[in-house]
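K.L.:
Any chance you could fold what I've pasted below:
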Amino acid sequence: MIPVRGYKDKRVAVLGLGRSGLSAALALQAGGASPVVWDDNEPARAAAHDLGLDVQDLSKDRPWVDVVSLILSPGIPHLYPRPHPIVAKAWAMNVVVDNDIGLFFRSYATRDWDMFDNQPQVVCVTGSNGKSTTTALITHILRAAGKPVQMGGNIGRGVLDLNPATDGEVVVMELSSYQTDVARSLTPDIGVFMNLSPDHLDRHGGMGGYYAAKRRLFIEGGPERAIIGVDEIEGRALANEMRQEVVSGDPVIAISTTQKLRGAGWSVFARKGFLAEWRKDRQMASIDLRDIQGLPGAHNHQNACAAYAVCRSLGLSPKVIESALHSFPGLPHRCQVLGAARGITFVNDSKATNVDAAAKSIGAFKNIRLIIGGQPKEGGIADLAPVLGDVKSAYLIGAAAEEFAKQLPDTPHQISGTIEAAVQQAIEDADVGDVVLLAPACASFDQYKNFELRGDAFVAAVAPFLAEGAG
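P.N.:
Sure, this is the predicted structure:
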């Protein structure tokens, strides 16, 4: 745990008692603060009470006496589509609003660092798609290279649950727009901007607000190295803003999977399955990504480019990085190849919760039996049309099924309703060489609590067929 600094003997309110909220309250307590906690759900309040935390209804006035800050969990809206009433209350009482990410950055560095030979560093990864895989991949490469490393944030452990820094350690954090939008302190050593596609727009008041939340990590944080995907206009604009040196482009490393990036600046790009590093008008390294099973498809090649750029910035050699890429197992629910039986391959990409992510997943395979649907997002799946050529049939599930059926006039499809029915129907229809792919392009909340449980349901439905095939 990282004890929170700067609040000793002060009262601090915490709203939301999930993983990040509970760890924030306990870290505040460890740093000498007096946390006052609340959650709209009674079971969460009971769990906090059992941990000895002071649970008080923050919708009332009395708990706010002498409170100096409100720490907000990422799932709670602070501005759009409307502020949570307790956030509005904090504003009215001139109480500053922060989150666990802000507390981490004000608390991670301590006087003990003066004794270290090598200063710890923090890498933060944000973007619409690929954050989790890139964060895990960076951590995997550093660990394979023998470097001390911890992973947290939106993946793994809550940031305040991490251990205090050790000599030369690297903390790799995945940060969502919900986290970067609220944090009052953002000071990463290396910032990574993967990409941007429409998502969470109701939470941010539109695409501009969504981009602004991501941009804060760089403009407010001022990282010493900014690794930026330039395949969208927002990334190109951000890279231009961050450039300080005209010739070298420092501190920016541009990454791409759609174009060759050359010139005097530092760039890493992937084309036709090969990763290339260019610097000072010459190629520094090249890696063949085509046979790396844990990183299938162009979207994973972008993840590889970002992780490579981070690890090169941290001093690792191309050969060390290449070796570690080959041993990366991939992440569950993210283009996860479950196996094959009777010539049919099964892939779980439950994390493909928006159209852009689903399109990238579809683009990684041929001869696809696509399972799609769930709680739909704005715009439906009309933008998938350019990548549906390799989809032999679609199986529609969840609340979006009827709506999506109308948007697939040229793709054979049927309404399956559930993942279990969709898997059975896909297996019955599949030929040797086909891929049964779960890439929902939707949130999971109509049928499942989260995308992980949706992916688990797919894995469970597929398991008997894989077992039978193995037998």
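K.L.:
From here on, just use CA atoms for contacts and neighbour counts.
P.N.:
Fine.
K.L.:
Identify the residue nearest the geometric centre of this protein.
P.N.:
When the chain is reduced to its mean C-alpha position, the closest residue under CA atoms, centre = their mean turns out to be Lys131, at 3.5 Å.
K.L.:
To compare against the first, here's the next sequence to fold:
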Amino acid sequence: MIPVQGYTGARVGVLGLGRSGLSAARALKEGGAVPVCWDDNDAARAKAEAEGFETAKLTGATLKDLALLITSPGIPHLYPTPNPVIKEALQMGVPVDNDISLFFRSFATSEWDNLDVTPRVVAVTGSNGKSTTSALIHHVLEHTGRATQLAGNIGRGVLDIDPAIDGEVVVLELSSYQTDLARALTPDIAVFTNLSPDHLDRHHGMGGYFAAKRRLFSEGGPERAIIGVDEDEGLYLAGQMAEGPQDDRVIRVSVERKLTDFGWTVFAKKGFLSEYRKGRQIGSIDLRAIKGLPGSHNHQNACCAYAVCRTLGLAPRVIEAGFASYPGLPHRSQIVAEAGGVTYVNDSKATNVDSAVKALGAFKKIRWICGGLEKEGGVSALSDAASEVLKAYVIGREASGFAMQLAGVETEVCTSMEVAVARAMEDAGEGETVLLAPAAASFDQYDSFEKRGDHFADLVKAGLG
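P.N.:
Coordinates of the predicted model:
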């Protein structure tokens, strides 16, 4: 645990008692603060009370008495409308913050003066690929024997990790919900993978969404910024961070074009990763045979992870060996079975159109299971990416409407995962891939994308006997 510094004896409100909220309460208490907790859910409050925490409705005099209000990332603080507790706190002048900020304020301690190598923090954000990028960095570091912890939006909560040891690297995956509110953001290395439409209601459009991601760089002032420049927003961000094209504090990343005219770049073309510095190639990796990193979207993740590891001083061949043993993350282009010449892939994390497009581009001869709770903007753009789709098997409560948007794609309305998997397995032949890449949220039929992916995997394994 990372004890929170700076609030000894102070009353600090904690709004929302899920994973991050309870973690923050524990870390505040460990640091000498007095947490005052609230959640509208009776069971969540009961759990906090069972741990000895004070619970009280955060309003009026109780709220005014707080030195700080910590809120969970899922609670809106501005758009689409502010949570009433947060709005009242702001009206009273009570600072509002989150656990990510508490981590950055509290991670470094006076004990670091006795360490030979200062610990470092790598923070990864973006629309797609941030989980894989974070996990891949962590895996490569583990492969080399370097002390490392993985936390944030993946792995453990940021305040649940252990105090740093000599030379340790903490890798954080941070969502826009987490970066948007944090008052302190000070990573040593910051990564921006890409940007595509997502969470637009929460951020009041693409501009607000990008602004939330950009705060990791503009507020944090990282020593090195690793930025995907295949979208206009990344291109702009790299331009804002660099003093000129040869400024190697910014590492530009691409999977769409060669980048040879800058101080430091990493790009991938046709499955080959290349590292250039000041116009000269100094490293390369053939990514095509790495089963845990299929497709150009994973090649972008590999480029970002490679750039981080090079910044941390690892040699290209060492990084390549770490990549080769990377098993991939569950629900992200995860191969769950191979039988009869058919490959079964679980990409349930493809919850938006852009991530599904990337999944469709990673495989050939696809039997595609898709559908679910549509996000803003519809799914018609998927048709242009479906050249390798032999047939789509559509699930979800609105499966018929989803299927109608897939112009030019043979579809079968299955509604349930059971029917979709059974029909795809019946139809699939040698050399084909049965791919779950929903391009939609799971909440019409499942509690989470993880449960959706697990259901798919269980049905495949049961069908194969």
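K.L.:
So the spatially most distant residue from the centre of structure 2, which state does it fall into?
P.N.:
In structure 2, Ala61 marks the outermost C-alpha relative to the chain mean, sitting 37.9 Å out by CA atoms, centre = their mean. Three-state call for Ala61 of structure 2 (DSSP: H, G, I helix; E, B strand; the rest coil): helix.
K.L.:
repeat for Pro81 of structure 1
P.N.:
Under the three-state scheme (three-state DSSP), the conformation of Pro81 of structure 1 reads as coil.
K.L.:
Around it, count how many other residues there are.
P.N.:
Here the neighbour count serves as a burial measure; for Pro81 of structure 1 (other CA atoms under 10 Å) it reads 13.
K.L.:
now swap in Ala89 of structure 2 and tell me
P.N.:
For Ala89 of structure 2, the tally of surrounding residues (other CA under 10 Å) stands at 20.
K.L.:
element containing it?
P.N.:
helix 84-92 (DSSP states H and E).
K.L.:
so how far does whatever helix or strand comes next after that helix sit from its counterpart in structure 1?
P.N.:
Following helix 84-92 of structure 2 in sequence order, the next helix or strand is strand 96-97 (DSSP H and E). After superposition onto structure 1, strand 96-97 of structure 2 sits on average 0.4 Å from its aligned residues (mean CA distance after the TM-score superposition for structure 1).
K.L.:
now strand 96-97 of structure 2, how far from the chain's geometric center?
P.N.:
Computed by CA atoms, centre = their mean, to the nearest Å, the separation of strand 96-97 of structure 2 from the middle of its chain amounts to 22 Å.
K.L.:
Let me know the helix or strand that the aligned residue in structure 1 for Ala268 of structure 2 is in.
P.N.:
Following TM-score structural alignment, the counterpart assigned to Ala268 of structure 2 within structure 1 is Ala270. Under DSSP H and E, the secondary-structure element containing Ala270 of structure 1 is strand 266-271.
K.L.:
what helices or strands is that strand leaning on?
P.N.:
With contacts taken as 3 or more CA pairs under 8 Å, 6 or more residues apart in numbering; DSSP states H and E, strand 266-271 of structure 1 sits against strand 252-256, strand 274-279, helix 298-313.
K.L.:
now what about the longest one, what contacts it?
P.N.:
Contacting residues not belonging to helix 298-313 of structure 1 are listed as 130-131, 133-135, 137-138, 141-142, 190, 192, 194, 225, 227, 229, 253, 255-257, 268-270, 273, 275, 289, 295, 318, 321, 325, 360-361, 363-364 [CA atoms under 8 Å, 6 or more residues apart in numbering].
K.L.:
Now, these that are in strands?
P.N.:
Ile190, Val192, Arg225, Ile227, Gly229, Ile253, Ile255, Ser256, Val268, Phe269, Ala270, Leu275 (DSSP state E).
K.L.:
contacting residues around the closest residue to the last one other than its chain neighbours?
P.N.:
It stands for Leu275 of structure 1. Nearest residue to Leu275 of structure 1 in three dimensions, chain neighbours excluded: Ile287, at 5.0 Å (CA to CA, 6 or more residues apart in numbering). Listed by CA under 8 Å, 6+ apart, the contact partners of Ile287 of structure 1 are Phe274, Leu275, Ala276, Glu322.
K.L.:
so which of these hold up in structure 2?
P.N.:
Using both residues aligned by TM-score structural alignment, their matches' CA atoms under 8 Å, structure 2 keeps these contacts from the contacts of Ile287 of structure 1: Phe274, Leu275, Ala276, Glu322.
K.L.:
Grab the nearest non-local neighbour of the aligned partner of the last one in structure 2.
P.N.:
Residue mapping for Glu322 of structure 1 onto structure 2 gives Glu320, with TM-score structural alignment as the criterion. Spatially, and ignoring its direct neighbours in sequence, Glu320 of structure 2 is nearest to Ile285 (6.5 Å; CA to CA, 6+ apart).
K.L.:
Does the one you found belong to a helix, a strand or coil?
P.N.:
Classification of Ile285 of structure 2 using three-state DSSP returns strand.
K.L.:
After alignment, which residue of structure 1 pairs with it?
P.N.:
For Ile285 of structure 2, the aligned position in structure 1 is Ile287, judged by TM-score structural alignment.
K.L.:
what helix or strand is the equivalent of Gly433 of structure 1 over in structure 2 on?
P.N.:
In the superposition onto structure 2, Gly433 of structure 1 corresponds to Gly431 when matched by TM-score structural alignment. When secondary structure is defined by DSSP H and E, Gly431 of structure 2 falls outside every helix and strand.
K.L.:
pretty sure Gly431 of structure 2 is touching Gly341, no?
P.N.:
Yes. At 5.4 Å, Gly431 of structure 2 counts as touching Gly341 under the criterion of CA atoms under 8 Å.
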